[in-house]
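Asks: okay, sequence plus prediction incoming.
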Amino acid sequence: MTTHLLRFDPDIGLVSQWMAAEGLAENEQTDDGYGWHALLCAAFGKADAPKPFRIVARRGRPVQLLAYSPFTSAELADRAAAFADPKAFSALGIAQLASRPMPLFAKERRLGFSLRARPVVRSDRDGDRAKSREIDAYVHARDKGDTREMAEIYLDWIDRKVQAGGAEIESLRLARLESVNIVRRAAPGAHGRPLRAIPGHSVAVVGNLRVADESRFAELIARGVGRHRAFGFGMLLLSPPEA
């Protein structure tokens, strides 16, 4: 299956209006990934909403939403034209949506990359995944007696995730580490499924990698790194390697 890189050029004013109307407006302590997730679902449906995705905001330049999807821009635009919330359609700028297919990177290919991730570990109670919970990777490591600094534990977590996805990291540096709440709906069965804030950390890194297994690496690009990939985390953005 071919993976496509998508670029949205959203209208931030309309995005803010849509999120506010849906009760999803963020604050300084809360990540806005859930709002973008809800907006993409309103445009394409939960099954077809692109993921992983990344919001790219650079000083003096319009905000972009980049994402990976098995669908082309034309296929997604047709889907949205038939079923999307009209305001979500306009807010995301779907009429100008662009895409290109991702190549299959050969073994030994060196690439630069950037990544924003939510380092968490799943813990199953008594081996039962139905009773699993998420633990911050730093908290989990400290509970196991690991005395390393937070940044080192997070970088090690990313290294292991990328290695499991068919690539070897050659260099890795921390670009940003911040404590931020993420918003999720309460579990099914909760009255009205209200929104709840979950504390944790967001980690942004940049570095170089070398492809070790082209098939597994292609799957990693399409799937993303770690969890919360439908909420703005885990998208591996590639570039020429740094010198």
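Replies: Received, thanks.
Asks: for the rest of this, base every contact and every neighbour count on C-alpha atoms.
Replies: OK.
Asks: in the longest helix along the chain, which residues are buried?
Replies: Counting residues, the longest helix found in the chain (DSSP state H) is helix 150-164. Residues of helix 150-164 classed as buried: 153-155, 157-159, 161-163 (neighbour count, 16 or more other Cα atoms under 10 Å).
Asks: next one: stretch 106-125
Replies: Those would be 110-121, for stretch 106-125 by 16+ other Cα under 10 Å.
Asks: which ones are touching the closest residue to residue 239 other than its chain neighbours?
Replies: In space, and not counting its chain neighbours, residue 239 is closest to residue 112: 4.7 Å by Cα to Cα, 6 or more residues apart in numbering. For residue 112, the contacting residues are 206-209, 238-242, by Cα atoms under 8 Å, 6 or more residues apart in numbering.
Asks: okay, now the one to match up with it:
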Amino acid sequence: MARRQPTGRRRPPARGTAMHMIELPLDAAALTRFAWHQGHAAKQGYSDEDFGYAAHAWLAATLGELAPRPFRLQETRRGLRLLGYALQPAQHLAEHARTFALPAALAVCDWDTAASKEMPTTWHVGQRLGFEVRACPVSRGERERDLYLVEVDEAKASGREPANRSEVYGTWLDRQFGQNEAAKAELITLAGFRRVRSLRQSRAGQDHRHHGVERPDALFTGELRVLDPDVFASLLARGIGRHRAFGFGMLLLRPPGRGGT
């Protein structure tokens, strides 16, 4: 059987279409074995530190166009937990996987304990929501760069002190919410930051090669106010920023006024 390749971009759901939050418990060792046997592994000492590429490849091979996107991986005491937004409930995804997935791919997830809930289909102008999002704040010039490092270089060139990382990333996130007037961020906190080395695949003809890429990994919490309900619904389904297919950009909602992660 030919190996299924990760799928491309997916259109956001049509207005009023139900969206489901999916929770899939994953076995980290089984996920690593699947990625290795499918050829999604580095050969020059690079590692997929956040399992982003492995999860991306597994979702594509197991669920195809039904795969949750955006998604986020979280470590738990029992292993990995994948949260994501999908157009079908967990039961439908489990049936699809049991019918079509290869045995090694099926074994990555405990489908019996997979869960889901239907998200609201309508939002309201002025509605306040708490949020948490893991995002990758990078520039989109000739080559991708950490936005904070861009700020440092620009400040040095102009002889001024650079803004701090929280301010640079917070301004970027505020712009993401403001695109097409989806929402207005009223509070943004950089709750965590690290630089993570992720695995990516490049193609040269028919040759598929893997390489490691280091990127900023920022965890934000805060509160927002909905400006345009339809645009906000599209933003929620699409996700925030770049590399959404690899575990970045899923906007998790919580009641306003609730802090912490």
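Replies: In hand now; what should we look at? All of these numbers come straight from a predicted model, not from anything done at the bench.
Asks: what's the TM-score here?
Replies: The TM-score (TM-score structural alignment, normalised by the length of structure 1) is 0.85; 232 aligned residues with a Cα RMSD of 2.4 Å.
Asks: next secondary structure after the longest helix of structure 1?
Replies: strand 167-179 (DSSP states H and E).
Asks: quick one, that next one and helix 150-164 angle?
Replies: 140 degrees (axes from the mean of the first three to the mean of the last three Cα atoms, to 10 degrees).
Asks: packing partners for strand 167-179 of structure 1?
Replies: helix 150-164, strand 201-211 (3 or more Cα pairs under 8 Å, 6 or more residues apart in numbering; DSSP states H and E).
Asks: one more pass at 10 Å, please.
Replies: strand 110-117, helix 150-164, strand 201-211, helix 214-223 (3 or more Cα pairs under 10 Å, 6 or more residues apart in numbering; DSSP states H and E).
Asks: quick check: the shortest one compared with structure 2, mean distance?
Replies: Mean deviation of strand 110-117 of structure 1 relative to structure 2 after superposition (mean Cα distance after the TM-score superposition for structure 1): 0.8 Å.
Asks: for structure 1, just list every one of the helices.
Replies: For structure 1, helices defined by DSSP H occupy the ranges 12-21, 33-44, 73-83, 86-92, 137-143, 150-164, 214-223.
Asks: who wins for proximity to residue 182 of structure 1 among those helices?
Replies: Closest to residue 182 of structure 1 of these, according to Cα to Cα: helix 33-44, at 7.4 Å.
Asks: so that closest one matches what in structure 2?
Replies: Taken onto structure 2 by TM-score structural alignment, helix 33-44 of structure 1 occupies residues 52-63 there.
Asks: chain center to that stretch, what's the gap?
Replies: 12 Å (Cα atoms, centre = their mean, to the nearest Å).
Asks: one step back: mind checking which of the helices and strands packed on strand 167-179 of structure 1 is nearest residue 136 of structure 1?
Replies: Using Cα to Cα, the nearest of those to residue 136 of structure 1 is strand 201-211, at 7.7 Å.
Asks: how much does that closest one stray from structure 2?
Replies: Following superposition, strand 201-211 of structure 1 is found to deviate from structure 2 by 0.9 Å on average (mean Cα distance after the TM-score superposition for structure 1).
Asks: now the buried residues of helix 150-164 of structure 1 in JSON lines, with distance to residue 89 of structure 1?
Replies: Converted to JSON lines, these look like this (distance: Cα to Cα, whole Å):
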{"residue": "153", "distance to residue 89 of structure 1": "40"}
{"residue": "154", "distance to residue 89 of structure 1": "37"}
{"residue": "155", "distance to residue 89 of structure 1": "37"}
{"residue": "157", "distance to residue 89 of structure 1": "37"}
{"residue": "158", "distance to residue 89 of structure 1": "34"}
{"residue": "159", "distance to residue 89 of structure 1": "37"}
{"residue": "161", "distance to residue 89 of structure 1": "34"}
{"residue": "162", "distance to residue 89 of structure 1": "34"}
{"residue": "163", "distance to residue 89 of structure 1": "37"}
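Asks: now do the contacts for whatever residue of structure 2 lines up with residue 102 of structure 1.
Replies: Matched to structure 2 by TM-score structural alignment, residue 102 of structure 1 sits across from residue 119. Neighbouring residues of residue 119 of structure 2 by Cα atoms under 10 Å, 6 or more residues apart in numbering: 17-21, 85-86.
Asks: the residue nearest to residue 239 of structure 1 maps to what in structure 2?
Replies: Aligning on TM-score structural alignment places residue 112 of structure 1 opposite residue 130 in structure 2.
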